[in-house]
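Engineer: based on what follows, work out the 3D shape:
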Amino acid sequence: MDNLTKEQRHKNMQAIKNKDTSIELILRKALWQEGIRYRKNCSKLTGKPDIVIAKYKIVIFCDSEFWHGYNWAIRKQEIKSNRDYWIPKIERNIQRDKKVNEILKSDGWLVIRFWGKEIQKKLPDCIQQIKDAITSRI
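Structural biologist: Below you'll find the model as predicted:
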């Protein structure tokens, strides 16, 4: 990937899913089974949240570890190829996520973000956190 042109990188990036990812599907299925109704990928809200529980003004993002910079101080050092591209790209994503959180919170939304591994390995805890959030908004 080091020798790709900007256009080739852009084309590769377009192939990456930004909705209906496996972690989103896992969480949405579990919410539906719990009777929690939601909207998905709401383009009317800043950041286009993965899941929106409008009745309680709750938005949920399902963040993959690589794209959103999980444990970034350590993970940044592990990037070996094309560092000049990936490090600024992921750092922009991290900053964008923070800005999106600020905007949504200032508009009265409760923002919940889960890492992909949380959803995969601790799904009941994620569901409980959402239920607790709903209870707090009643």
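
Engineer: contacts, neighbours, all on C-alpha from now
Structural biologist: Will do.

Engineer: please work out which residues outside stretch 131-138 touch it.
Structural biologist: 56-58 (Cα atoms under 8 Å, 6 or more residues apart in numbering).

Engineer: show me these that map onto strands.
Structural biologist: I58 (DSSP state E).

Engineer: so which of the contacts of stretch 131-138 is the most crowded?
Structural biologist: Within these, most neighbours by other Cα atoms under 10 Å means I58, with 22 neighbours.

Engineer: ignoring the adjacent residues along the chain, who's closest to that residue?
Structural biologist: L110 (4.7 Å; Cα to Cα, 6 or more residues apart in numbering).

Engineer: let me see the contact set for that neighbour.
Structural biologist: 57-59, 104.

Engineer: now the lengthiest helix in the chain: buried residues?
Structural biologist: Once the chain is assigned using DSSP state H, the helix that runs over the most residues is helix 83-106. Using 16 or more other Cα atoms under 10 Å as the test for burial, helix 83-106 gives 86-87, 90-91, 94, 97, 100-101, 104.

Engineer: want to put them side by side, so please do this one too:
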Amino acid sequence: MKTRDLFADVPEQRRRLMAKVRPTDSKPEMLVRRAAHGLGFRYRLHVRTLPGKPDLVFPRLRKVVFVHGCFWHRHPGCTRTTTPKAHAEYWQQKFDDNVRRDEVSQSRLEALGWTVLVIWECDTKDQAGLVSRLNEFLSESQ
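Structural biologist: Here you go, the predicted structure:
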């Protein structure tokens, strides 16, 4: 069964809203990119040859940053980690798959010698804290 058929009874407004969700260049990701650039660090974006296609890759430092949305990647304890009531089983499976894929990607990166930082969408609300956390992560030696 196609996803479109599964959600045939979902209101058009929600369908349009969900269609706007994009995997790259999100507002939280752009905030992290600006912060890293402002600190003087240069990076590559969404390197497809690395597991999980990290959002920011610092090749010289062997470090990567993932910017995860709290809703999609299930930030533990976050108020944005809600589950839609319609088609709850479908959504739960989708969220479980996302979390499992994230864990596998991070493990594979670490096995390849990369250091991983996950920044949650809600962490980007505190810009000073974000800058401090990024600076600490990127400045520390392996």
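
Engineer: and the TM-score between these chains?
Structural biologist: The TM-score (TM-score structural alignment, normalised by the length of structure 1) is 0.82; 133 aligned residues with a Cα RMSD of 2.8 Å.

Engineer: sorry, back to before: what residue of structure 2 matches up with the residue nearest to I58 of structure 1?
Structural biologist: Aligned counterpart of L110 of structure 1 in structure 2: T115 (TM-score structural alignment).

Engineer: equivalent analysis for I130 of structure 1, please.
Structural biologist: Per TM-score structural alignment, I130 of structure 1 is aligned with L134.

Engineer: isn't its match up against G38?
Structural biologist: No - using Cα atoms under 8 Å, L134 of structure 2 is not in contact with G38; the gap is 10.6 Å.

Engineer: quick one, helices of structure 2?
Structural biologist: Going by DSSP H, structure 2 shows helices at 3-6, 12-19, 27-38, 70-73, 88-111, 127-139.

Engineer: go through those helices and name the closest to L45 of structure 2.
Structural biologist: helix 27-38 (9.3 Å; Cα to Cα).

Engineer: tell me which residue lies nearest the centroid of structure 1.
Structural biologist: Structure 1 has D63 as the residue nearest its centroid, 2.9 Å off, counting by Cα atoms, centre = their mean.

Engineer: can you find the partner of P76 of structure 2 in structure 1?
Structural biologist: By TM-score structural alignment, P76 of structure 2 lines up with N71.

Engineer: what is the corresponding segment of structure 1 for stretch 47-55 of structure 2?
Structural biologist: Against structure 1, stretch 47-55 of structure 2 falls on residues 42-50 (TM-score structural alignment).
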